[in-house]
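Participant: sequence unavailable; structure follows:
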């Protein structure tokens, strides 16, 4: 019997009577979509993991409060949203500033692909069908205060009616609508101007070719070649390391000052995260006789030019399903 069928057989009082394994089966099928929701709220994959676990714990402890006035999924979304707000109040009372998010972490596409196919209006489908999982969106969202952030995500991404969001937040519909207007205005101030032209999803041939050239030039530490692929207003960041470089000259100068041109022994593996092309770089280590993880560059491409590079450290390799090492060339 499916989890939905099992739930349909339960009356309101019956949900409080189910055993823990049965309840876990009801909640587990929503894990990935709830994780994406929490990730969008928090910007951190690890914090989203913890918050989903907290959501399931709260749901189990409060199972008798489920009255059937909404779907079981919506009930879980309410709990997850409140768990995110609680974490933000405790750990990040102030939103991000300055165009960078130091706690930002990548989300592997292979996990986004776990979301079941469904109807276009279902939350888990909308969660990745719209361009609200890409890093630029995540960064913009993190610049909003927590409650307007929750309003924006629930209204514009998940598609909840204003009255349901108001009930969740203990607010009026007018307050929710006002918060949504402010949040949308805040997003416009932080999202790329060309966002309406993003394609998302599958990468076209031009993008794939640009990523190939970027990879080759990076392995060759060809700074001039890389610079030619950057748009004038390119942005470059490396969370959790503070510092945002804006503009081709600033980015190139940063590469030169960091000694990138003298780096020898690089290899690369193509991957994708947050529905964007990404390149994982490995550096040859004599002591290990192997190429070991170095960094991951996540690219945003617009009109045939690179408009953003977000670089993550080697601690993200395992989560992205990347090899822990590459053998010497010719020995694979």
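Facilitator: Perfect, I can see it now. Everything numeric here is computed off the predicted structure, so don't read it as measured data. Numbers count the residues shown, from 1 in each chain.
Participant: all contacts plus neighbour counts: C-alpha atoms, from now on.
Facilitator: OK.
Participant: residue 178: which element?
Facilitator: For residue 178, the host element (DSSP states H and E) is helix 173-190.
Participant: what helices and strands are in contact with that helix?
Facilitator: helix 135-142, helix 146-152, helix 162-169 (3 or more Cα pairs under 8 Å, 6 or more residues apart in numbering; DSSP states H and E).
Participant: chain center to it: distance?
Facilitator: Distance, stretch centre to chain centre, for helix 173-190: 21 Å (Cα atoms, centre = their mean, to the nearest Å).
Participant: now it against helix 135-142, angle please.
Facilitator: Per axes from the mean of the first three to the mean of the last three Cα atoms, to 10 degrees, the angle that helix 173-190 makes with helix 135-142 is 130 degrees.
Participant: neighbouring contacts of helix 173-190?
Facilitator: The contact list for helix 173-190, computed with Cα atoms under 8 Å, 6 or more residues apart in numbering, reads 99, 139-141, 143-144, 148-149, 151-152, 155, 162-163, 165-166.
Participant: quick revisit: in a markdown table, list the helices and strands packed on helix 173-190 along with mean neighbour count and distance to residue 65.
Facilitator: Putting the helices and strands packed on helix 173-190 into a markdown table (neighbours: other Cα atoms under 10 Å; distance: least, Cα to Cα, whole Å) gives the following:
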| stretch | mean neighbour count | distance to residue 65 |
| --- | --- | --- |
| helix 135-142 | 23 | 31 |
| helix 146-152 | 25 | 22 |
| helix 162-169 | 17 | 14 |
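Participant: is it possible to get JSON lines of those helices that adds distance to residue 204?
Facilitator: JSON lines is the format used below for those (distance: least, Cα to Cα, whole Å):
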{"stretch": "helix 135-142", "distance to residue 204": "19"}
{"stretch": "helix 146-152", "distance to residue 204": "30"}
{"stretch": "helix 162-169", "distance to residue 204": "37"}
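Participant: this is the other structure I want to compare:
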């Protein structure tokens, strides 16, 4: 098979590696290694499966090799903050030919499966996300069919325990809803004005904010507002704020910029990805400004 045919599958392989690794950056490295191995092993492709399936097998094993080098993480009640390598995925880079449903790319799902043993994670992704039969999954992972079925049951049990109860309602979602866009607009406007009162009304009482890069976690509306207050308003406020909206992992997101007193430009501070339920923000996952280039967003703006 030609290199050009392998390249046709690059974007969907990137999404697959992202699910396995939880990191956009590491997924890029994994796909590059997949392409290299496919080129080196081109003469081993015997046509017993589709070329696409053969590439997925290589990509999965590349990811397993990378995961073997990681230290295990302990699953707590705040899985989003337990995964320091977790990164957002720009919706504009999702393959157009695949209907990537929110439930298979959403941050909470990715965070929880990062805590599964590597092969159990691979089984869950291949069976429940890619829809591969147990026999093909077993062959790819060099497991028995009974062990694949057992791993899938254990993985599903972990998801049921730690994922939001209403997650099944996200299955058909491939972009933020009209309601989510309205909430995002109100959130941005209130943030830019440092309107803490309005921000309070937009948060669920049990809302959480997680910051995977720093592994910080703020449970509840009060804890979130207390963390925001010195940054946004009153004594010690950082400065004037601006925002650029986008979408990440099939959810509304906003890049935040601040211009401190005496500066000419606004500097990127972070990227907030919002999970919204019934018109209220249930979850905010905050990433550092280093994630913005993947979204085509600048590090500095002037207005």
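Facilitator: Okay, I see it. A quick note: this is a predicted structure, and the numbers were derived from the prediction, not measured.
Participant: could I get the TM-score for this pair?
Facilitator: Once superposed, chain against chain, the TM-score is 0.92 (TM-score structural alignment, normalised by the length of structure 2); 295 aligned residues with a Cα RMSD of 1.6 Å.
Participant: quick one: closest of the helices and strands packed on helix 173-190 of structure 1 to residue 87 of structure 1.
Facilitator: helix 146-152 (10.0 Å; Cα to Cα).
Participant: circling back to that earlier point, between the helices and strands packed on helix 173-190 of structure 1, which one is nearest to residue 317 of structure 1?
Facilitator: Among those, helix 135-142 sits nearest to residue 317 of structure 1 (Cα to Cα), with 17.2 Å.
Participant: which one among the contacts of helix 173-190 of structure 1 gets closest to residue 259 of structure 1?
Facilitator: Using Cα to Cα, the contacts of helix 173-190 of structure 1 come closest to residue 259 of structure 1 at residue 99, 25.3 Å.
Participant: tell me the secondary structure for the closest one?
Facilitator: coil (DSSP: H, G, I helix; E, B strand; the rest coil).
Participant: would you check the span in structure 2 matched by the helix holding residue 178 of structure 1?
Facilitator: The alignment of helix 173-190 of structure 1 onto structure 2 (TM-score structural alignment) spans residues 145-162.
Participant: how much does that stretch stray from structure 1?
Facilitator: With mean Cα distance after the TM-score superposition for structure 1, stretch 145-162 of structure 2 departs from structure 1 by a mean of 0.5 Å once superposed.
Participant: list the buried residues of that stretch.
Facilitator: 145, 148-149, 151-152, 155, 158, 162 (16 or more other Cα atoms under 10 Å).
Participant: now do stretch 43-61 of structure 2
Facilitator: Those buried within stretch 43-61 of structure 2 under the rule 16+ other Cα under 10 Å are 51, 54-61.
Participant: now it: how far from the chain's centre is it?
Facilitator: 26 Å.
Participant: distance from the centroid: which residue in structure 2 tops it?
Facilitator: residue 262 (35.8 Å; Cα atoms, centre = their mean).
Participant: quick one: that one from residue 238 of structure 2, how far?
Facilitator: 12 Å (Cα to Cα, to the nearest Å).
Participant: please apply the same query to residue 137 of structure 2.
Facilitator: Distance, residue 137 of structure 2 to residue 238 of structure 2, using Cα to Cα: 52 Å.
Participant: for residue 256 of structure 2, same thing?
Facilitator: 12 Å.
Participant: more neighbours, these two?
Facilitator: The neighbour comparison of residue 256 of structure 2 against residue 238 (other Cα atoms under 10 Å) goes to residue 256, with 21 against 15.
Participant: the more buried one contacts residue 266, correct?
Facilitator: No - counting by Cα atoms under 8 Å, residue 256 of structure 2 stays clear of residue 266, with 9.1 Å between them.
Participant: now the common contact residues for these two.
Facilitator: With Cα under 8 Å, 6+ apart, residue 256 of structure 2 and residue 266 have common neighbours 241-242.
Participant: neighbours around the aligned residue in structure 1 for residue 65 of structure 2, how many?
Facilitator: Alignment note (TM-score structural alignment): residue 65 of structure 2 maps to residue 86 of structure 1. By other Cα under 10 Å, 15 other residues sit near residue 86 of structure 1.
Participant: can you check residue 31 of structure 1 too?
Facilitator: When neighbours are defined as other Cα under 10 Å, residue 31 of structure 1 has 18 of them.
Participant: for structure 2, longest strand please?
Facilitator: strand 266-277 (DSSP state E).
Participant: could you tell me where that one falls in structure 1?
Facilitator: The aligned range for strand 266-277 of structure 2 is 291-302, by TM-score structural alignment.
Participant: how much space between the aligned partner of residue 136 of structure 1 in structure 2 and residue 13 of structure 2?
Facilitator: Superposed on structure 2 with TM-score structural alignment, residue 136 of structure 1 falls opposite residue 108. Residue 108 of structure 2 sits 21 Å away from residue 13 of structure 2, going by Cα to Cα.
Participant: strands of the stretch 201-332 of structure 1, residue ranges please.
Facilitator: For the stretch 201-332 of structure 1, strands defined by DSSP state E, counting those that start in this stretch occupy the ranges 230-238, 241-246, 266-273, 276-285, 290-302, 305-313.
Participant: quick one: which of those is nearest residue 201 of structure 1?
Facilitator: Evaluated with Cα to Cα, the strands of the stretch 201-332 of structure 1 place strand 276-285 nearest to residue 201 of structure 1, the distance being 7.8 Å.
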